[in-house]
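Colleague: Sequence first, predicted model second:
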Amino acid sequence: MVEVRARRVRAAVAAAVAVLGAGAACGIAGAEAGSVAGKDRLVIGVNGDQPGVGERGGGGYAGFDIDIAREIARRLGVTGPDVAFKRVRSATREEMLQNGDVDLVVASYSVTPERKVKVSFAGPYYVAHQDILVRAADARKILSIHDLAGRRLCKVRGSVSFPRIHDEQGIAALPVEEDGYSACLTDLVERRLDAVSTDDLILAGLAAKASGSGHRLRVVNAPFTDEPYGVGIRKGDVDGCEAVNKAITGMYQDGTVPKLLGKWFGDTGLKLTTTVPQFEGCV
């Protein structure tokens, strides 16, 4: 009788372990299914107002970030009509990732400790540097960020660029608030502000666009920060992060990233970095 009871107990335990194991397996499968690494279709958040980086025109989205996003998607096995772009703004990137409106964000998205609390980052795929864009006629007056004290400086909602100068460097620039950098460019050429400060890739694209319209602008070439451009990803998607990192590494190893940098910024005079950046790590 004792042996019979023992066999029954062992059988019950084995059954319980089998059920728990099946449940755990389902949980793992569910997590994998939710990762960008396993998706058959990707919605990627991009900017629409940054010439040369991410801009929306009559033919759709174009720019360095757009090409990077397409190439990452291709290396994840997603191509053609299964890759969709959705416009994001500096103030909406975290929310759209958290809500599942986009799967990835490739949008001149600088990695910061504050943002890493809300989302995860793969990469970075490039390290830009914050600089200053001014009217060519004012280039002798504004030589560094210290010359921005008391001057009107564009402040894009949700961007870290203005706080880097005003809060971190303690320079009393006067904010002119806008939703995006195309509006900053318009304000600059129409003399409603004195300078735009953000990442050098963005500034180079803005200057090129203004030049095409007959306006002479100049990048000061006084960089004062490193801005690692990460690929925003849902918090906790480690599999997806590692897959994107693998894609970015391959893009440097086979020359894809240097080629794209040359395509979009080769004629701007910027000093471009073509070695793979140090990754943040997937957490």
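Modeller: Perfect, thanks for sending it. What you are looking at is a predicted structure, and each value in this text was computed from that prediction instead of being measured. Numbering: from 1, shown residues only.

Colleague: When you work out contacts or count neighbours from here on, use the C-alpha atoms and nothing else.
Modeller: Will do.

Colleague: After the lengthiest strand in the chain, which helix or strand is next?
Modeller: Among the elements of the chain assigned as strand by DSSP state E, the one spanning the most residues is strand 120-128. Reading on from strand 120-128 to the C-terminus, the next helix or strand found by DSSP states H and E is strand 130-135.

Colleague: by contact count, what packs against whatever helix or strand comes next after that next one?
Modeller: Using DSSP H and E, the helix or strand that follows strand 130-135 towards the C-terminus is strand 152-156. Under the contact definition 3 or more Cα pairs under 8 Å, 6 or more residues apart in numbering; DSSP states H and E, strand 152-156 sits against helix 161-163, strand 174-178, strand 196-199.

Colleague: okay, now the one to match up with it:
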Amino acid sequence: MVNGVNEVEGGGDGASSSGSDTVTAARARMLKRQRIDFSDDGSQAHQTTALPGRRCFVTVGATAGFRSLLEEVSTAGFLQGLAAHGYTILDVQCGPDHAAFQSRVAALSDEDRHGVSVRSFGYTGEMNAYILDCRGEENVRPAGCVISHGGTGTIGEVLGVGAPLIVVANPTLMDNHQLELAESLEERGLAVHGHIGTLVSAIDRIAERITQGTLDALPPYSPPPFPVAAADRVTLFDWMVLTCYPDQLAAQTHLSNLGMAEADFANEQQQLPVAGNGNGPALAVNNQENNGMLQLD
């Protein structure tokens, strides 16, 4: 008996118990994840080791703090939401608020944690390893998710790996520019836009995407070739500028148009006949007027 509930014991003729047939939700999920191999005659040949639980990686970036996100992912309600979908590990990159996060986690009871192991650190040089741990791979690990602030660097890494992604905008940064990015990523189907106060619903939506997209059974990850092909060199930062900063795009387009206009004007001047060469009417040159034409704005 474990925690007052009878364990189901595997036997050659089937499972049996000494009382109630009820098992814990966590045990049921574990049994569901196990793969049973059968011989040609239909009898059980052997049982492989169960896949590990899902992993969630939360990152707030290396510069600014995001305490409201850290506070939510260290609540009993959020951990319960993770456990309901088979998550067993929560890794949190806390930035400058690591000590405050540790204090919150230390105050949680075992019951509050719902079987989820919570690990944290301030900064790391191994971001890609934590992201890869959230990428599903057939017969290796189920898909988890990355919960990220709206930093383009982190988002680019997650999208490149193919791990499920929740983007939570940090409203304290640069005119809330991360909100535009999060909304645009969701519109394009690249990520779930998560909101402070309702992150459990974002985890529910990630679970739907994992099921619909068979993200638990991806092939092994292969890093992209280097150098990157010319057709694929548009970075996430370039895409963000083009989609989320229309004023900047308009300014860049205006400058580009001015440059082309100046080049066209210079070409036209070169094609006009020179004064006094007998090939056509003379070109009157007025330096003051010509300079004024070139000062485009």
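Modeller: Cool, got the structure. This structure is a prediction, so every number in the text was calculated from the model and none was measured.

Colleague: Need the TM-score from the superposition.
Modeller: Here the superposed chains carry a TM-score of 0.25, computed using TM-score structural alignment, normalised by the length of the first structure; 107 aligned residues with a Cα RMSD of 5.4 Å.

Colleague: quick revisit: go through the helices and strands packed on strand 152-156 of the first structure and pick out the most buried.
Modeller: Comparing those by mean neighbour count (mean count of other Cα atoms under 10 Å), strand 196-199 comes out on top with a mean of 26.

Colleague: Mind listing residues that contact that strand?
Modeller: 128-134, 153-154, 161-162, 184-185, 188, 203, 227 (Cα atoms under 8 Å, 6 or more residues apart in numbering).

Colleague: residues of the helix or strand following that strand that come out buried?
Modeller: Using DSSP H and E, the helix or strand that follows strand 196-199 of the first structure towards the C-terminus is helix 200-212. By neighbour count, with 16 or more other Cα atoms under 10 Å as the criterion, the buried positions of helix 200-212 of the first structure are Asp200, Leu201, Ile202, Leu203, Ala204, Gly205, Leu206, Ala207, Ala208, Lys209, Ala210.

Colleague: before we move on, what about stretch 115-125 of the first structure?
Modeller: Residues of stretch 115-125 of the first structure classed as buried: Val119, Ser120, Phe121, Ala122, Gly123, Pro124, Tyr125 (neighbour count, 16+ other Cα under 10 Å).

Colleague: what's the span of it, first residue to last?
Modeller: Distances were taken as Cα to Cα, to the nearest Å; on that basis the terminal residues of stretch 115-125 of the first structure are 17 Å apart.

Colleague: what about the residue nearest to Ile72 of the first structure when sequence neighbours are not counted, how many neighbours?
Modeller: Taking Cα to Cα, 6 or more residues apart in numbering, and ignoring the residues beside it in sequence, Ile72 of the first structure has Ala247 as its nearest neighbour in space, at 5.8 Å. Other residues within reach of Ala247 of the first structure, judged by other Cα atoms under 10 Å, total 20.

Colleague: buried sites along the helix or strand harbouring Met240 of the second structure?
Modeller: Assigned by DSSP H and E, Met240 of the second structure belongs to helix 236-244. By neighbour count, and taking 16+ other Cα under 10 Å as the criterion, the buried residues in helix 236-244 of the second structure are Met240, Cys244.

Colleague: I'd like to know which elements the helix or strand that that helix is followed by is packed against.
Modeller: Heading C-terminal from helix 236-244 of the second structure, the first helix or strand you meet, by DSSP H and E, is helix 246-271. Helices and strands touching helix 246-271 of the second structure, as assessed by 3+ Cα pairs under 8 Å, 6+ apart, comprise helix 236-244.

Colleague: May I have the secondary structure class of Glu71 of the first structure?
Modeller: Here Glu71 of the first structure is helix, with the state taken from DSSP: H, G, I helix; E, B strand; the rest coil.
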